[in-house]
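> Can you look at this prediction? I've put the sequence above it.
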Amino acid sequence: MSDNAALLTPPASVTDIPDDVWGKSNVDDSQSDVSDAGAGPSRKHRYERKMGDTELSYFLPSRQTGVNDMYLHLGFKAPERVARRSRVCTAWAILRLRHPLLCACAELRDYDDVRFIYDAPSSAEDAYSDADANLEYRTQTKDELIDTYLNGPRTLSNSRLSYLILSEPQSSPELMPTPPRTPSPPTLTLEADSASPDETEAEPKREYELLICAMHFLGDGMALHQFANDFFGLLGGAKSDDALRDLLQEEWRTRWATAPEEVSYPIPGAIERRCGILTPRPQSVLPPALEDNMPLPPSRFRRAAAQVDFQLSQQRLIGGQVFPRRKHPARHTVVPTVSVPEERTKAILKKCKAHGVSISAALFAVCNVAWARTRTSGGPGSSVAAPTLMYSALNLRPYFSVPRPAPRDSYWFLAIGYFNVVLPGFLPSTPEAAEKSFWLRARQAKEQSTCAAKSPLVASRTHEMAQERGARARMWAKEDDEREAGTYVPPAPPAVPAEPRESVYPVRAKSSAAALIGLSLLGNLDGVYKHAAFPDAELHTLTTGSRQRQGAMLLFGYTFKGRLWISLGYDSNGFEEGVVERFWKEAMDCVDEFLG
């Protein structure tokens, strides 16, 4: 396979699968209010596509313990009728129809060949039943929900890429009935409980906790938050239960009442090489991989130039400041979170604007100064001369060049790259210079972030990074599997050439590129959540993160409901005792001191 072909993911294929292979649906169509269900396909249709390198780099490390499995917690108040299982399940089913990756499964055929497999629902009731099987009701508190997800047995699997948990804590004055975790019985119909007119008048609101769970190789934080907004738009919006069931029927009819044998309309700009000829690629039912959303011209010179640029950009990364780690057999993730009151948040945003930066840039400076103070106040440290390297995610959606026509326009796909911010690792010599230095470093963080986002080489660097991450993930996955099977043999050291080849890259002194911390800076989430669109569900708390590997750490910063939220997810067993706690205290002190 040529280098150019390696950048492309094969198109989806569709195969007819007889019902007797999969078993008949556990829903009796004759008892459904979906009158045209029989107009749909009599046999299931299967769609699949190969994962791209970026997706592989998330999938392969996740297989054993669920590393990077995402969650989004939302606390909200709502009348009991809004949180009834029938209504929640209908909204969940509608969105799973719109976003097929949520109800696909992942199949590992080889380390180079991992596929999304999607079986289209045979009816609206089939879609409802599938959603019901991936919905659970509990009575846990917010902290219990998150701790169970992060530190307990894995919730997701290769056959369950997404899951929804709704909880009413036991502290609630009235507990909702907690249905069993099992799928719906064969007699399930879409004729669920409808609220009577009297129920909607002056109905008291109760406290609920929602946990949306999804694999990271399905999508990123922006997909997760947009999904949550759409979910509450259905759940807490003006549509009645009957109207939601009608919408589920219509969503299924639009997509699957007449299932296509193949998807024939092309994506402009998407190409594949067949017998040396570049031809349009057919549109997929499943969203394409990240690399296919921003294809590069198949030029050998362009490819060589991209490789040189990527290597030079990597050489510029200089770090070395790291949290001292310790070995511990068990990982335990904790997420301390601070929520700043609304008035104080407004003052902080105003102060950041006065200094020409965003709150995101200021948080880079907060971490930089907090670590320097931690290191000099008794914490073990790195070389004072070493700078602080931090990394963050870059939203790649603005760089996509391949449109997806409706109705196949799901936003559930990966669209993130990474960029780095390097700041000095020392503190100013005098306390008087501390604030001036802080805002200077915040502006440096802004400049580096802007430079990464506006680079004309974003697409080529994304492809190069995807190939590197994918190759590394395949190598580690193969080694992990061989170690588990007891067949691992260390590779032989590379042969030393008789005449060393001179590098074409500039000679630079070796330096560490170790990163101190990652920052997930989500910005103003009130621009994503249209609170006025779901008046029956009052959101008040948001926490997000993922299951982590041992010794991992990630800081989150965002505004939600007019308040600034900062949280730090880290493995409390993976670092030397007291170091992270001191850093977190210093970070909060920096927020008080510099941001106000």
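Structure's in. What do you need? What you see is a predicted model, and the numbers here were worked out from it, not measured in a lab.

> Only C-alpha atoms from now on, for both contacts and neighbour counts.
OK.

> Using the three-state scheme, assign residue 122.
Under DSSP: H, G, I helix; E, B strand; the rest coil, the three-state class of residue 122 is coil.

> close enough to count as contact, it and residue 46?
No - Residue 122 lies out of contact with residue 46 (CA atoms under 8 Å); the separation is 11.1 Å.

> Who has more neighbours out of the two?
Counted by other CA atoms under 10 Å, residue 122 and residue 46 do not tie: residue 122 has more neighbours, with 24 against 18.

> Next, find the distance separating that one from residue 161.
20 Å (CA to CA, to the nearest Å).

> just the helices in the stretch 151-300 of the chain please.
Here the stretch 151-300 of the chain has its helices, by DSSP state H, counting those that start in this stretch, at 221-235, 241-256, 290-293, 300-315.

> Below is structure B, check it against A:
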Amino acid sequence: MATYTQHLPSPALSEVSAHSGQAFLPVQPSPPACHYERRLGDTEASYFLPSRESGVNDMYLHLGFSAPTRYVRCSRVRLVWAILRVRHPLLASKVQMHDYEDIRFLYTSPASVEEAVHDADRNLESRNSVKDELIDSYLNGPRTLSTDRLSYLIISSADEGSSLPSPPPTPIPSTTAPHGTKASLNHDILICATHFLGDGMALHQFANDLFSLLGSSKDEKDLEEILRNEWETRCNKVDDESTLPSSLEDRLPTGSTGRFYRAACRVDFQRCQDKLIGGHTFPRRSGQLRRTIVPTISIDAERTKKMLKACKAHGVSISSAYFALCNIAWARTTDSKWQVPSMMYSALNLRPNLIANKALNDSYWYLAIGYFNVVLPSFFPKTGDVSRTFWHRARSAKEQSTLAAKSPMLISRSREMARERGARARVWGKEDDEKTRGVWVPPPPKPAVQEPARAPSAVLIGLSLLGNLDGIYRHANFGDVKMHTLTTGSRQRAGGMLLFGYTFVGKLWVSLGYDENGFEKETVDKFWNNLLQSTDEFLDV
């Protein structure tokens, strides 16, 4: 349950932005600010605790677009950012850790519209960098986010050919701009948020709302009025029941509370975990600092339509096909351990299974993911009807994905997984903190007990298959703002790897985010090339 306390009104803030020198809204009398807080759930804690040192799992979403410069003025972007931070209070929250069992979101509502704008300005940055520089600095540079800054927005305009401050980009003729308006230029936006705030679905829905406001016909006075209405509705009140969205665990449907039911759920969860067999991993190397790179390819719209049509004809989605493609690419990369299957994991969207909650506050910014695994044979025939084998494995991946999503035990398994991940993160977090302080003592060795041999459960790679993002992005609502590029991912731990696949602006995009210093380069390069070649071989038919 969220709680709040009253604070005295904040002192008047300066009316001039440090970024732009432009005046803010006129200062109005403001009521006392309200303070809200709630504990992080197990899933949120499992993402928060590892993030503390270097930002592991901090998400980013890059969007490249063309637009007349009036749409990306700092004053306009700031107003849109302020509207969305008021509408989604977790974005403007902080985290306070009392102990490993008591970690809390803290949110102080802005005491005035002017304060909401200043808060947005403090978490907004203008740069003159190209896409690759923005992503590289976020992934490999000092951490952008912190316990006091859970979200951040960067907007940039630069020539594609230089990392130095550049002259204005070459105008792009705009066929839709009204008579008398300026031509479009290329721009980039980087949306940054910690993973314990939300998931990929929240990130993309947020980007759609941001661009719907940014590219709308509303001028800045109209946006100021929207901000004022949002603030009046959400901040100028004393109500602790509808501010911070509640955690995943609090919104999962509750089953029986009986001891037998709980024991049965734990047994089912363990039996499900025991079935996960995988004996393949990428060869690793150590001794160098983590450096994440994100090789990315896009396939033109005509070929993408052809590939989607091929998948539909064989009764699978492009997502199921990519499990099979990774499986085949790996089989063509290595010929060892063929007698043991390979296993991949992916996130499972739990939003359709959650109970509506008054504390949702019309916000989609909350974490609502579970996990599932796909296990496929590690060998692949070199001759014969290899296409038939590919589509069979794609259908097998679809069946395994569907079984995970439609299982009658999904809720109990998700709850058990959240509990296990939370407990494990707390143990590891405590151990890391003790090692940092130099007080860690290894636990005493366990007495030798003869245990039954267990099958290996190593994971080859994680896949984040986002589906058709054009179903989320309502491009028709963006006016003269025309998107053309999307890249997403997160800061990784050393030795991290995740494959992304999605369709956007009618194109199929595939990217591999991985620590290039954490893996044997030759093997990863061979796998990536095999994946691209397999995509052409089996889908482009």
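Looks like it arrived, so ask away. Computed from a predicted model, the values in this text were never measured in an experiment.

> Drop the TM-score for these two in here.
Here the TM-score for the pair of chains, by TM-score structural alignment, normalised by the length of structure 2, is 0.93; 522 aligned residues with a CA RMSD of 2.0 Å.

> hang on, the earlier thing: and of the helices of the stretch 151-300 of structure 1, who's closest to residue 112 of structure 1?
helix 290-293 (15.3 Å; CA to CA).

> helices or strands up against that closest one?
Counting contacts by 3 or more CA pairs under 8 Å, 6 or more residues apart in numbering; DSSP states H and E, helix 290-293 of structure 1 packs against helix 53-62, helix 458-485.

> So which of the ones you listed has the densest surroundings on average?
Mean neighbour count (mean count of other CA atoms under 10 Å) peaks for helix 53-62 among those, with a mean of 23.

> Just the buried residues of stretch 422-436 of structure 1, please?
Of the residues in stretch 422-436 of structure 1, 422, 423, 424, 425, 426, 427 count as buried by neighbour count, 16 or more other CA atoms under 10 Å.

> Could you pull up the residues touching the aligned partner of the first one in structure 2?
In structure 2, the residue matched to residue 422 of structure 1 (TM-score structural alignment) is residue 375. Taking CA atoms under 8 Å, 6 or more residues apart in numbering, we find residue 375 of structure 2 in contact with 276, 277, 278, 341, 342, 343, 344, 397.

> now do residue 290 of structure 2
140, 493, 494, 495, 515, 516, 517, 518.

> try 6 Å this time
494, 515, 517 (CA atoms under 6 Å, 6 or more residues apart in numbering).

> tell me the secondary structure for it?
Applying three-state DSSP: residue 290 of structure 2 is coil.

> Quick check: closest non-adjacent residue to the residue nearest in space to the middle of structure 1.
Nearest residue to the geometric centre of structure 1 (CA atoms, centre = their mean): residue 220, 2.8 Å. Take residue 220 of structure 1 and drop its neighbours on the chain: the residue closest to it by CA to CA, 6 or more residues apart in numbering is residue 414, 5.5 Å away.

> Which of the helices or strands spans the one you found?
In this structure, residue 414 of structure 1 sits in neither a helix nor a strand according to DSSP states H and E.

> Tell me how far it lies from residue 53 of structure 1.
11 Å.

> repeat for residue 222 of structure 1
According to CA to CA, residue 222 of structure 1 and residue 53 of structure 1 sit 20 Å apart.

> Ok, residue 512 of structure 1 next?
26 Å.

> Can you verify residue 524 of structure 2 is assigned to a strand?
No - Residue 524 of structure 2: not assigned to a strand; according to three-state DSSP it is helix.

> Share the number of residues neighbouring the alignment partner in structure 1 of it, please.
Aligned by TM-score structural alignment, residue 524 of structure 2 pairs with residue 580 of structure 1. Residue 580 of structure 1 has 22 neighbours, counted by other CA under 10 Å.

> Contacts only, for residue 539 of structure 1.
By CA under 6 Å, 6+ apart, the residues touching residue 539 of structure 1 are 75, 76.

> Mind doing that once more with 8 Å?
With contact taken as CA under 8 Å, 6+ apart, residue 539 of structure 1 is in contact with 74, 75, 76, 77, 531.

> Tell me the secondary structure at whatever residue of structure 2 lines up with it.
Residue pairing (TM-score structural alignment): residue 539 of structure 1 is matched to residue 483 of structure 2. Using three-state DSSP, the structure places residue 483 of structure 2 in strand.

> hmm, who's touching stretch 390-404 of structure 2?
So stretch 390-404 of structure 2 is contacted by 314-317, 320-325, 328, 372-376, 410, 538 (CA under 8 Å, 6+ apart).
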